[in-house]
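Enquirer: Predicted model, plus sequence, below.
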Amino acid sequence: MRELAYLRPDDVGDAVAAVSGNPRAQYLGGGTNLVDHLKLGVTSPELLVDVRRLPLDEVEEVAGDDGPVLRVGANVRNSDLAAHPVVRSVFPAVARALLSGASGQIRNQATTAGNLLQRTRCVYFQDVTTACNKRDPGSGCSAIGGYARYNAILGASEACVTTHPSDLAVALAALDATVVVQGPDGERRVPVLELHRLPGDRPEQDTTLAHGELITAVELTAGRLTRRSTYYKARDRASYAFALVSVAGALQLDGDTVTDVRLAWGGVAHRPWRATVAEEALRGSAFSEEAVLAACERELSAAVTSEESAFKVPMVRNVSALVLGRLAKEDR
C-alpha cells in the first residue's frame, strides 16, 4: 500500500499553487488514465490534487477576433461534449473523435483536459518489468525490436517509438484549437499543435507544459471549414481500442478547386501529426482521390517503418483519401 496525500481545492489558483510547489504532486481529473498507472506502479506521486470540484465544467459560446468561439471547460466530460448540439453541428470532427474513444462508461468519466493529457504510451510503458525510457529515462526502449504494430512511423527517435493515444487531440489539431493554461505566473494560451511534443531524447516529457500548469479550457473558432470536418479511426476492433491510424480532416471547395484543407493523423507519431506538407500540396489544386494520395505520399516520404508497422503508410494514405472524399461529396 503506497501512502499519498490528497487535496481537493475549490479554487484554480489553490490547485496550481499546490502542484507547482511540489515536484511530486499530480492533478487528478476523471482518473481514467492516472488511476490505472497508480495501480500498475507506473507512477507514484506523493500528492494528488483533485480538480473535479473546480468550476471548469461548462461549454460556452463567446465572441472571438476571428469569429464565434466555443470555450470548453477542462472538466467537461467526453460524453457530454460529444452530445453538445453546437459541437455536433459546427465541429463534427470533434464529436466523432470523442465517440471513437474508449467505451461509453469511460467517456462518461473522462474529461476534456484529461483526454489531451493522457500519457503517450505503448504496451511496454505499462509493464514495469520492461525497459522504457518514458517510465525510467535512460533504461532503453523495449518497443524497438519488440512488438511494433502500434509503433510510430513519423517523428520517432532512438529513445521512443510510441504513439499518442488521444482521438480528441487529433481532431483539435486539424481544427487549430487553442488550449487555455493557468500557471503560477498567470494564464496563457497554447495552440494545440504546440501542446504535445516529439520524443527526441526526452520521451518522458509528453507536453510542453511546465510542472504545475493546469489546462482550464479548450477554445475552438467556428467557421465554414469546421462545419465540413470529420474523423475516421481504423483499429483492430470496433470499440475500446487505440487507433492503428486515424484521420481528422476538413475541406473547403470552390467548384472542384481546393480553397482550404486541414489534415491531421493519429496513430503515427508521439503527438497528433498535422500533415502540413499534404495540405500545401492540395490547396489551389483540383480535388481528386489521386491528388490526395499523391499529397499524402509527399507527407509520408519521411516515414520510417519496420516490417510490422509498414502497413501504416498505405493505411493513412487511403484513410485520408476516404475522409476528404466524403467531405468533397458534402461540399458539392
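Expert: That came through, no problem.

Enquirer: make it CA atoms for all contacts and neighbour counts henceforth
Expert: Will do.

Enquirer: Mind checking what secondary structure residue 324 has?
Expert: Residue 324 falls in the helix class when you classify it by DSSP: H, G, I helix; E, B strand; the rest coil.

Enquirer: For the residue lying closest to residue 193 once chain neighbours are set aside, pull up the helix or strand it's in.
Expert: With CA to CA, 6 or more residues apart in numbering as the measure, residue 173 is the residue that lies nearest to residue 193, at 5.7 Å, once sequence neighbours are left out. When secondary structure is defined by DSSP states H and E, residue 173 falls within helix 167-174.

Enquirer: putting a second one here so we can go through both:
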Amino acid sequence: MKPFSYERPATVARALALVADDPGAVYVAGGTNLFDHLKLGIAEPRLLVDVTGLPLNGVETLPSGGLRIGANVRNADLAAHPAVRERYPVVSQALLAGASPQLRNMATLAGNLMQRTRCLHFQNPRTPCNKREPGSGCAALEDRTGHAAVLGASESCVAVHPSDLAVALCAVDAVACVRGRAGSRRIPVTSLHRLPGGHPERDTVLDHGGLITAVELPPLPMAARSRYRKVGDRASFSFALVSVAVALDLDGGTIRDARIAFGGLATKPWRASRAEGALRGAPATAERFAAAAREELSAARTVGANAYKVPLARDTLVATLLDVCGRRTPGC
C-alpha cells in the first residue's frame, strides 16, 4: 500500500475545498469499498478526506410528506428505520439484501451509491480494464463468468453496477442532494450514474469534489406496496445476478401505475420505463407481467456466458409483481 495523507474536516465547506483542490483526494466514510481498492492496488489516493464527522446524519420527514436521509446514515440504521420500513419497504429490503450485517453497520447511504463495480477484471490490475485504466481495453468483452451487463453496455465496458440500494432508490424516484464548489444541485438517482459510452472511468455525473449530502424520498403512496427481490450465487453477501425493485398502484385487478428498476443487468441501476408503460392501465396478470418484461428486455445484448440473465430477469420480475399483488408465482 502506498502512503497517503488523512484529513477529518468539521464542515462540508472544508471537505469540499480539500477534495476539489486536489485531483488525488477522495472522500471516505465507511470505507467498505475504498479500503478493498487500496489493498488490491487499484486505488492510490494522495489524500483521504474522512466525512464521517460532518453533520449529515439522521432521517427527517419533509413538509411534503417525503423523507430526507443524511448521507452518513449507516445502512443498518436506515434498513431498520420505522418510516422507511412502513412507507418504503423496498428500500429496507434492498439494504438487507446487500453485504453482511457487519458491513451494513459500517457502510453509509452515500458511500453505497458511490461504490464502484465488482467486475473481476476491474479488480485485477493484471487484466485490461477501461474503467480502471482508460484506453487499456476491456477483458470482460469475452467474459466467461456470466456476470457481464446485458443493458447499457458499450464496446468500452460491460461491467455491472453493484448497488442493491441504488436500484430501490431509482424505483421510488429518489433524489440525491449534492454540494460542489459551484453550489448545490438536486440529481434524480436515475440520472446519477452514467452509461459507460467511451468514458467508463466516469461512474457518475458528479464532478471531482462533488459530495452527496442527503437523499430525499418523495411522498409516493404506492411505495408502501413495494418489494425487492434479489437472485445471487448464494443467499448472503453476494452481488446480484439479477434483482428487481417494484412498486405498484392497483385499482382492483388493474394497474394504475408502476415503478420498476433492475439490478445486475446493466452498467447502472436500470429504470424499466418500457415495462412500466406496458403495465399502466393493464390487468394485473402473469401473462401481462411477462409481456412487460419482454418489452423491457428486447434491447438486451448478451456477451459470453450471460445469456441466462434475460429469462432470469423476466421470471424474477413476474414473480415479484405477483408477490406485490398478493398472488403466488405460477407453479408454486
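Expert: Okay, I see it. In this text the structure is predicted, and so the values were computed from the model without any measurement.

Enquirer: TM between them?
Expert: Aligned and superposed, the two chains score 0.97 in TM-score terms (TM-score structural alignment, normalised by the length of structure 1); 327 aligned residues with a CA RMSD of 1.0 Å.

Enquirer: Return the residue of structure 1 aligned against residue 73 of structure 2.
Expert: In structure 1, the residue matched to residue 73 of structure 2 (TM-score structural alignment) is residue 76.

Enquirer: same question but for residue 105 of structure 2, I mixed them up
Expert: The criterion is TM-score structural alignment: under it, residue 105 of structure 2 has residue 108 as its aligned partner in structure 1.

Enquirer: try residue 147 of structure 2
Expert: The pairwise alignment with structure 1 assigns residue 147 of structure 2 to residue 150, based on TM-score structural alignment.

Enquirer: element containing that match?
Expert: Going by DSSP H and E, residue 150 of structure 1 is not part of any helix or strand.

Enquirer: What about the closest residue to residue 278 of structure 1 other than its chain neighbours, how many residues nearby?
Expert: Counting by CA to CA, 6+ apart, the nearest residue to residue 278 of structure 1 once its immediate chain neighbours are dropped is residue 295, at 4.5 Å. Residue 295 of structure 1 has 22 neighbours, counted by other CA atoms under 10 Å.

Enquirer: So residue 295 of structure 1 versus residue 16 of structure 1, what's the distance?
Expert: With distances taken as CA to CA, to the nearest Å, residue 295 of structure 1 is found 44 Å from residue 16 of structure 1.

Enquirer: now do residue 51 of structure 1
Expert: Residue 51 of structure 1 sits 10 Å away from residue 16 of structure 1, going by CA to CA.

Enquirer: For residue 168 of structure 1, what is the corresponding residue in structure 2?
Expert: Across the two structures, residue 168 of structure 1 finds its equivalent in residue 165 of structure 2, going by TM-score structural alignment.

Enquirer: thinking again about what came up before, make sure the match of residue 73 of structure 2 is actually in contact with residue 54.
Expert: No: assessed by CA atoms under 8 Å, residue 76 of structure 1 is found out of contact with residue 54, at 11.0 Å.

Enquirer: More neighbours: which of these two?
Expert: Here residue 76 of structure 1 and residue 54 are set side by side on neighbour count (other CA under 10 Å), and the busier one is residue 76, at 23 against 17.

Enquirer: tell me the contacts of that one?
Expert: 56-59, 111-112 (CA atoms under 8 Å, 6 or more residues apart in numbering).
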